[in-house]
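Engineer: Predicted structure and sequence below. I'll ask about it afterward.
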Amino acid sequence: MNFVLNEELIEYTKNHKEPFVKSAHHMISQCLELDKEIPNDYRWLFSSKDSLEQQVKVITDGDSKKVNYIYWNDQASNIEAYCYMTFWRGVELIKSCVNGLNARDTIAPAIAARSLLELSTVFLLNANTLEKTFSKVTFPDKTVVCSTEVEELVVKMIWGTRYDNPEPHLQQTNIMTSLKKLAKNPNAKELMPKYEFLCDIAHPSFIGNTSYWSHVEGVTTDNREKRVISRLTSRNFNADILDNTIWSLAWSSVCIKNSFEMLMKANNSLLDKLSTSNLTP
C-alpha cells in the first residue's frame, strides 16, 4: 500500500504558497523512512515500585553509584518505551491520514490530522523538557541523584489520562494547555489556527458540513441558488480543508520524527553519563 501522497496531491502541493504544504511529501517521506528502521516489537524492562525497592535493597548495599544506576536506568527504560509507543502511534495516524487523502476523503483525514497535532505537540514538549533536564544531570561522588520532576513527567507520559476521574498524579495535562504553550514559539505560530480549524471539522459544525458543498449548478428565476451537495469523490473540494489537513500532516510528521530522535539521543546521553561515571553495578 502506498503511504505517501499520490501524484495528484504531489502536483497540488509542489507550488503551494504555504511552505509546509509545499514540502509535505518530503516531510512525510522522511518520517516514514525513519519508520523503516524502527522495530515492530520492543522488550520493555519495566520495574514496579516494589521491584525497584527490592533491587536497591539487594544490589546496592547503600552504594550511591549503584542506586543512581538502578534509578536512572529505570527512567531511561520507561522513556524509551514511551518513544516507541508514541512514534508507532504517530505513524499509524500518518498512514491513515495519507490513505484518506489519496482516496479523496475529507472528514477522516482531517480528524486524523487533528489528532496528529495533539500527539506531536505533546511529544515535542516532552522531548524538549527531558533533553534540557538530562543535559544538566550530573552524578557527584557519594551522592544519590533523583528527580521528582522527571518521575512525575514520565508517569504522565505513559499512564496519564483524563478518563474516569484518575488520581491527581495521573491527571493528564489538558491538551489545550500544551498546544497554547508550544504556540508561543514563533516557529509554531500557525499551530493554533490550524488546530481550531480542524476541531470544527471534527465537531458537528459548519466547516465539516462544507466539505460536501460541491458547486452552484444554477440560479432560479427568483434568485435561489441550486447548490449541489455530494459525497462523490468527483465533487469540487473545499481547498481550505485540504490545505489545513496537509499542513497539519506535514508539520506533525516533522515533529514526530524530530521528537523521537531528540528524546532517544537524550536518553542515550544519560546512559553514557552513567557508564562513564562508572556507575554500573
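Structural biologist: Right, received. Where do you want to start? Numbers count the residues shown, from 1 in each chain.

Engineer: make it CA atoms for all contacts and neighbour counts henceforth
Structural biologist: Will do.

Engineer: And what about the spatially most central residue of the chain, helix, strand or coil?
Structural biologist: Compute the mean C-alpha point of the chain, and by CA atoms, centre = their mean the closest residue is Ser120, 2.3 Å away. Here Ser120 is recorded as helix under DSSP: H, G, I helix; E, B strand; the rest coil.

Engineer: who's in contact with it?
Structural biologist: 90, 252-253, 255-256, 259 (CA atoms under 8 Å, 6 or more residues apart in numbering).

Engineer: CSV for the residues you listed, including neighbour count and distance to Val216?
Structural biologist: Output for the contacts of Ser120, formatted as CSV (neighbours: other CA atoms under 10 Å; distance: CA to CA, whole Å):
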residue, neighbour count, distance to Val216
Gly90, 25, 38
Ser252, 27, 35
Ser253, 28, 36
Cys255, 23, 40
Ile256, 27, 41
Ser259, 24, 45
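
Engineer: Below is an additional structure, to be compared with the one above:
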Amino acid sequence: MSYILNRDLIDYTENHKDPMIKSVNLILSQFSDVDRQVPSEYHWLFSSVESITEQLKSLNKNDYKKMNSIYWNDQTSNIEAYCYMTLWRSIELIKSCINGLNTKETIVPAIATRSLLEISAIFLLNANILEKTFAELEFPSKTIVFSTEVEGLVTKMIWGTRYGKPEEHLIQTNIMTSLQKVAKHPNAKALMPTYEFLCDIAHPSFIGNTSYWSHIEEITCDNQEKRVMSRLTNRSFNDDILDKTIWSLAWSSGCIKNSFEILMQANKEVREKLKAS
C-alpha cells in the first residue's frame, strides 16, 4: 500500500489554510522514501549482562579501546533496534490511518493518529537527548568510557512499561509528561489541544459520537429537530475530526522520520569515534 491519500483528500488538504494539513502529502511522500530504504527484517545483536561480562573477561586489562567497543557497540545496537521497532510500529499506524481516511472512516484514523502523536513525542525526545549526548562523547586514550544515563535511557526506551508492577528503572515516563515537554516548542503549539481532542474520540465521549451526526433533515411545527444519524460514507462529516486527524498524521510522520534519521546518524558517528580512538 502506498502513502497516498485519495483524490478528494488531496484536493482538500492542498487547499487548506493550515500549513501542516496543507503539507501532509509532501510529508507522507518523504516518509515513504524512508520506508522503502529500511529492511523488513533486522538481526539485533543483543548482549546480556552475562554476555558483556564474558566478552570483557577475555580482554587484556589495558585494552581500553576494545572494552569501550564492547560497551558502546552494545548500546548502539540496542538503539538501532529501537529505531526499527519504533519506525515499523509507526508504519502500521500510518498505513491504517491512510486506509481509513481513504475509505471515509473517522474513528479508526483518529485513534491511530492519537497513538502516533504519543510515539512521535517520545521518539523525538529520545533522539534529541541521545544526539546531544553522543555529540559530546569522547574516547580519551587509556580511558574506559561509559554512561549510566545513556544505559538507563536505552533500557527504558526498549523495556520501559507502566503495565503491571515493573521494577523502578523500567517504569515508563507518563505520556503526558513527554507530550507537554514537546508542546513547549513554538512549532508545537497545536499539539496538546489536538491530542486532547483525539483522546475524546478514543473514549466513549461526545466528540466521537458526533462523527455519525449527519445533518438536520427537518424542524417540526413544535420545534423538534429530525436529526439524521448515518454511517454511510456520503454523510456530512465533522470537519474538526478530519482536520485534527490529518494534522496529527502530518506532524507525527514528519517527527518520526526526523527522529529516526537523527538517531541512526548519531549511532553512526559514535561508531566512527570508536574506530578513530
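Structural biologist: The structure has been received and is ready for your questions. What you see is a predicted model, and the numbers here were worked out from it, not measured in a lab.

Engineer: what TM-score do we get after superposing?
Structural biologist: Their TM-score after superposition, calculated using TM-score structural alignment, normalised by the length of structure 2, is reported as 0.98; 277 aligned residues with a CA RMSD of 0.8 Å.

Engineer: For the contacts of Ser120 of structure 1, could you give me JSON lines that also reports secondary structure and distance to Gly208 of structure 1?
Structural biologist: Shown next, in JSON lines, are the contacts of Ser120 of structure 1 (DSSP: H, G, I helix; E, B strand; the rest coil; distance: CA to CA, whole Å):
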{"residue": "Gly90", "secondary structure": "helix", "distance to Gly208 of structure 1": "23"}
{"residue": "Ser252", "secondary structure": "helix", "distance to Gly208 of structure 1": "21"}
{"residue": "Ser253", "secondary structure": "helix", "distance to Gly208 of structure 1": "24"}
{"residue": "Cys255", "secondary structure": "helix", "distance to Gly208 of structure 1": "26"}
{"residue": "Ile256", "secondary structure": "helix", "distance to Gly208 of structure 1": "26"}
{"residue": "Ser259", "secondary structure": "helix", "distance to Gly208 of structure 1": "31"}
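
Engineer: Going by distance to Tyr42 of structure 1, which of those wins?
Structural biologist: Gly90 (16.4 Å; CA to CA).

Engineer: ok, longest strand in structure 2?
Structural biologist: Secondary structure of structure 2 per DSSP state E: the longest strand is strand 213-219.

Engineer: hmm, back to that, how about the residue nearest to the centre of structure 1, what's its match in structure 2?
Structural biologist: Under the alignment (TM-score structural alignment), Ser120 of structure 1 pairs with Ser120 in structure 2.

Engineer: buried stuff in stretch 7-16 of structure 2?
Structural biologist: Going by neighbour count (16 or more other CA atoms under 10 Å), the buried part of stretch 7-16 of structure 2 is 9, 13.

Engineer: just the helices in the stretch 151-281 of structure 1 please.
Structural biologist: Listed in chain order, the helices of the stretch 151-281 of structure 1 (DSSP state H, counting those that start in this stretch) span 175-183, 191-202, 206-210, 239-276.

Engineer: Packing partners of the shortest one?
Structural biologist: Applying 3 or more CA pairs under 8 Å, 6 or more residues apart in numbering; DSSP states H and E, we find helix 206-210 of structure 1 packed against helix 191-202.

Engineer: ok, and what's touching the helix it packs on?
Structural biologist: 107, 110-111, 113-114, 117, 179-180, 183, 206-209, 241, 244-245, 248.
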